[in-house]
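In: After the sequence you'll find the predicted model.
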Amino acid sequence: MDPVLLTGELTLHGRVMPASNATFVGEIGGRRVIYKPVAGERPLWDFPDGTLAAREEAAYLVSVATGWDIVPLTFQREGPHGPGMVQLWQEPDPVQEAVTLVSGHDVPDGWRHVFDGLDDRDHVVSLIHEDTPELRRMAVFDAVVNNADRKGGHVLAMPGGHRYGVDHGLTFHVEHKLRTVLWGWAGELLSDEDRAVLELLADSLDADLGERLVDLVTYHEVEATRRRLKRLLRVGALPEPGQGWRAIPWPPF
């Protein structure tokens, strides 16, 4: 990491509105960043331990360990409103959409259907997402970190086909809380690539990665991550929505 990002002046240019937690757009050494101060986090009854900023950094470390580059560079440092999470800004392609709504049940080729609903005029619409390896990797990643908030707007469709995921403050809970709009591969078998990456990730969790995560989330949450990873490999398939919890984040966008 460029040391300037850790020590350079963080200048704020504006606040992202609306956002449930204080989120600012800023700049460090000429590089645009997102800054979320811990002081601006809204307390959550079901995520009482630690900070959302630490969970975002933990998700980044898991992303690095996979080699899939799902989470943009994320770290913690001091800022104008105290310590918080800083993430390198990524500018998505304005003409691409990885997750969207279509009228009726008209799912085009190359897309996966997630669920149907009604719009503000009571017309049937379907939530769909693209069927690409880049987005599928994000679905596998979310299953590992137990992402409780994968909204459509948290997927950045980058030029050239890469897909970044952002907003990982609601991750690593010990209870199963996977809430996502990326259910299009639910129940499908893991690919050879998935298995190879997950096996390497399991090894990393038993070594340096596990030690680093314990500094960011609780010991029990790291152990729960190990168990989820082992279960994924044992079952050999992506998880499916189950009974007893809300499987789609609200709002989905």
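Out: Sure, I can see it. Numbers count the residues shown, from 1 in each chain.

In: Please count neighbours and contacts with C-alpha atoms only from this point.
Out: Noted.

In: Would you mind measuring from Asn21 to Trp250?
Out: The spacing between Asn21 and Trp250, counted by C-alpha to C-alpha, to the nearest Å, is 16 Å.

In: These two: who's more crowded?
Out: Asn21 (17 against 13; other C-alpha atoms under 10 Å).

In: For the stretch 151-253 of the chain, just list every one of the strands.
Out: Assignment of strands within the stretch 151-253 of the chain using DSSP state E, counting those that start in this stretch yields the ranges 155-157, 163-165.

In: Dump these to JSON lines, plus mean neighbour count and distance to Val71.
Out: Rendered in JSON lines, the data for the strands of the stretch 151-253 of the chain read as follows (neighbours: other C-alpha atoms under 10 Å; distance: least, C-alpha to C-alpha, whole Å):
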{"stretch": "strand 155-157", "mean neighbour count": "23", "distance to Val71": "10"}
{"stretch": "strand 163-165", "mean neighbour count": "22", "distance to Val71": "5"}
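
In: here comes the other one, which I'd like you to weigh against the first:
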Amino acid sequence: MPAPERVPEVGLTTGTQPAADPRDIEALLHGELTVRGQIRDASNAVLYCESTHQGRTVTCVYKPVRGERPLWDFPDGTLAEREVAAYLVSEATGWGLVPPTVLRDGPYGEGMVQLWIESAESVEDDDGDDASAGNGDSGDNGNDDAAGNDADSAGEGPGALLALTEDTEPAPGWKAVVEAQLEGGGRALLVHADDIRLRRLAVLDAVLNNADRKGGHFLPTADGRLYGIDHGVTFHTDDKLRTLLWGWAGEPLPDDAVAVLGKLAADLSGALGEQLAGLLTPAETSALRARVQRLLEGGVHPAPSGDWPSIPWPPV
């Protein structure tokens, strides 16, 4: 079970992704929202929809607030707002790691609406129809992923982002996460790709205090982009970072990440802070500012704190 050979991402030497099409955001915000199906087995209600505005139709997911399952550690009815806040912070970084996400009214009341992203891990079913993985929902910090969001980013094919290997050390191009015990008593090393897109996502997660970054929450696309989804359990005031992206823990932050964090700190005292004030509590916004400042002062990727389960399991 060796780790797969890494295949370089074409045209992503900087890791920067093109900005979202403003027409897509307008369609998400103002379009007529039509439900076409439901993402089954999700922890919360996740509806597959189309939104049409001024002749433009986009596919999207709609997560109504009334379909959110209460959590023991997050205030009820706040997951949609946290998802939108995560998108706004991602946009402020300039990295474009979260699909366009808005808060709006829909057929089942207010909810989060997010542009649907087709994952590169598309497969053909027996009838020859595409069965593509895309934005699903695991909903909270510890529940199973939704069907439709179990893209095999943990697989061992070319371009894989996660892998299990029997080697005791990660191969070149990979970073060790944790040693895992397999069914039957065997052990394997969980590794993730040493990929600039994942590294930037790790920085973003540290800023967001993401409590549930599983492999199924990575959406690599056919054109080489990478998106992170399912940000409902973010922005808690307590340290709840739980992720598979620990491979850079303790390493110095890249120069570009330091520059982005500096800009983010300034933005949080201006327009971004004002936007987030309508989505997060003052305490949560204050904790966000403090996390950015700690990252800047420490200058390194954070390590697991030991006070909170640091790895989501299973990893997909």
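Out: Right, received. Where do you want to start? Predicted, not measured: the structure shown is a model, and the values here were computed from it.

In: Need the strands of the stretch 151-253 of the first structure in TSV (columns: distance to Val114 of the first structure).
Out: TSV is the format used below for the strands of the stretch 151-253 of the first structure (distance: least, C-alpha to C-alpha, whole Å):
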stretch	distance to Val114 of the first structure
strand 155-157	15
strand 163-165	18
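
In: Provide the aligned range in the second structure for the top helix by length along the first structure.
Out: Across the first structure, the longest stretch assigned as helix under DSSP state H is helix 219-235. Correspondence between helix 219-235 of the first structure and the second structure is established over residues 282-298, with TM-score structural alignment as the criterion.

In: Ok, stretch 133-141 of the first structure next?
Out: By TM-score structural alignment, stretch 133-141 of the first structure lines up with residues 196-204 in the second structure.

In: which residue of the first structure sits farthest from its center?
Out: No residue in the first structure has its C-alpha farther from the mean C-alpha position than Arg121, which lies at 31.3 Å (C-alpha atoms, centre = their mean).

In: Would you mind finding the match for that one in the second structure?
Out: By TM-score structural alignment, Arg121 of the first structure lines up with Gly184.

In: again, but for Gly26 of the first structure
Out: Residue mapping for Gly26 of the first structure onto the second structure gives Cys49, with TM-score structural alignment as the criterion.

In: Now the spatially most central residue of the second structure: closest residue in space, sequence neighbours ignored.
Out: With the centre of the second structure defined as its mean C-alpha position, the nearest residue by C-alpha atoms, centre = their mean is Gly228, 2.6 Å away. Once its chain neighbours are removed from consideration, Gly228 of the second structure has its nearest residue in Phe218; the separation is 4.9 Å (C-alpha to C-alpha, 6 or more residues apart in numbering).

In: Give the equivalent position in the first structure for that neighbour.
Out: Superposed on the first structure with TM-score structural alignment, Phe218 of the second structure falls opposite Val155.

In: Is that match in contact with Arg163, as I believe?
Out: Yes. The pair Val155 of the first structure and Arg163 passes the contact test of C-alpha atoms under 8 Å, sitting 6.6 Å apart.

In: which residue in the first structure lines up with Leu268 of the second structure?
Out: Alignment note (TM-score structural alignment): Leu268 of the second structure maps to Leu205 of the first structure.

In: again with Pro100 of the second structure
Out: Counting by TM-score structural alignment, the partner of Pro100 of the second structure is Leu73.

In: I figured its match was touching Gln90, is that so?
Out: No. Here Leu73 of the first structure does not reach Gln90: they are 9.7 Å apart, not a contact under C-alpha under 8 Å.
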